[in-house]
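>>> the following block contains a protein sequence and its predicted model.
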Amino acid sequence: MNLGEGSVTRAELMGIIQGLQCAWELGVRKAVLQTDSKAAVELISSASSLHPHYQLVLQVRRLRERQWETEIEHVFREGNVAADFLASTGHSLPLGVHLISIPSPLLNFWLLYDLEGNQSPRLISSG
């Protein structure tokens, strides 16, 4: 998805909405959605109506109230390299949502990398 300009948190929430909508439309009734945005996960569970992204949070909450089981988890970017690859690639696509029915060889590589449980080291700054 390419949203154009906007905040990272807005983009993460929009991605969560699109992911949940897509899963529902595909008939998935038990889903675990992972995001590298801890802020988005926290907003979904605790945002007040005064928060600037409250309407997006409300959409996520309404989607989750349907007759299905959903979990939304925070994972570090290094634990889901395929999703990070897709997010980076999305910036070069036209505005809007793009569904991939046949993954590219590079995406297949990253999917296999994640499936095997590989993780990249996480650099932590000390200052």
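Perfect, thanks for sending it.
>>> use CA for all of it now, contacts and neighbours both
Will do.
>>> secondary structure element for the residue nearest to Leu107 when sequence neighbours are not counted?
Once flanking residues are discounted, Leu107 sits nearest to Ala82: 6.4 Å by Cα to Cα, 6 or more residues apart in numbering. Per DSSP states H and E: Ala82 is located in helix 81-90.
>>> putting a second one here so we can go through both:
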Amino acid sequence: MGFRQVQVQTDSLSSIHLIGSAGERHPHSAWISEIRRLQSLDWQVEIIHVYREGNVVADYLASLGHGRPPGDHFVDAPSPLLNYWLYFDCIGVLTPRLVNIN
């Protein structure tokens, strides 16, 4: 699409660490190699950690993709729940983080 600067946000710190350090024997080494290949292209890619509450739209989309086969998946018509999360994201509503302190 011609983007020159890309920021990838993930709520998975372990994924960020794997991309930076996984060896060839890791079970997901093929995925990690592909991510590294994409990072090496002629663009700037930044991978950062955000809590899932900081990007509920991405968290929702990730949950839709969980369990699907690898590859590209497109959402042509957002579900009512996705529209709900998109709306709140656009107007800046924060999602609280529930923490068990017991």
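Done, it's in. Here the structure is a predicted model, which is why all the values come from computation and not from measurement.
>>> what do we get in structure 2 for the residue nearest to Leu107 of structure 1?
Residue pairing (TM-score structural alignment): Ala82 of structure 1 is matched to Val57 of structure 2.
>>> correct me if wrong: its match contacts Trp85.
Yes - Val57 of structure 2 is in contact with Trp85 according to Cα atoms under 8 Å; the separation is 5.8 Å.
>>> more neighbours, the two?
Neighbours were counted for Val57 of structure 2 and for Trp85 using other Cα atoms under 10 Å; Val57 has more, 20 against 17.
>>> and the more buried one, how close does it get to Ala77 of structure 2?
As judged by Cα to Cα, to the nearest Å, Val57 of structure 2 and Ala77 of structure 2 stand 14 Å apart.
>>> show me the contacts for the match of Ala82 of structure 1.
Neighbouring residues of Val57 of structure 2 by Cα atoms under 8 Å, 6 or more residues apart in numbering: 82, 85-86, 89.
>>> burial measure for the aligned residue in structure 1 for Ser12 of structure 2, as a count.
When structure 1 is aligned by TM-score structural alignment, Ser12 of structure 2 is paired with Ser37. Using other Cα under 10 Å, Ser37 of structure 1 is surrounded by 19 other residues.
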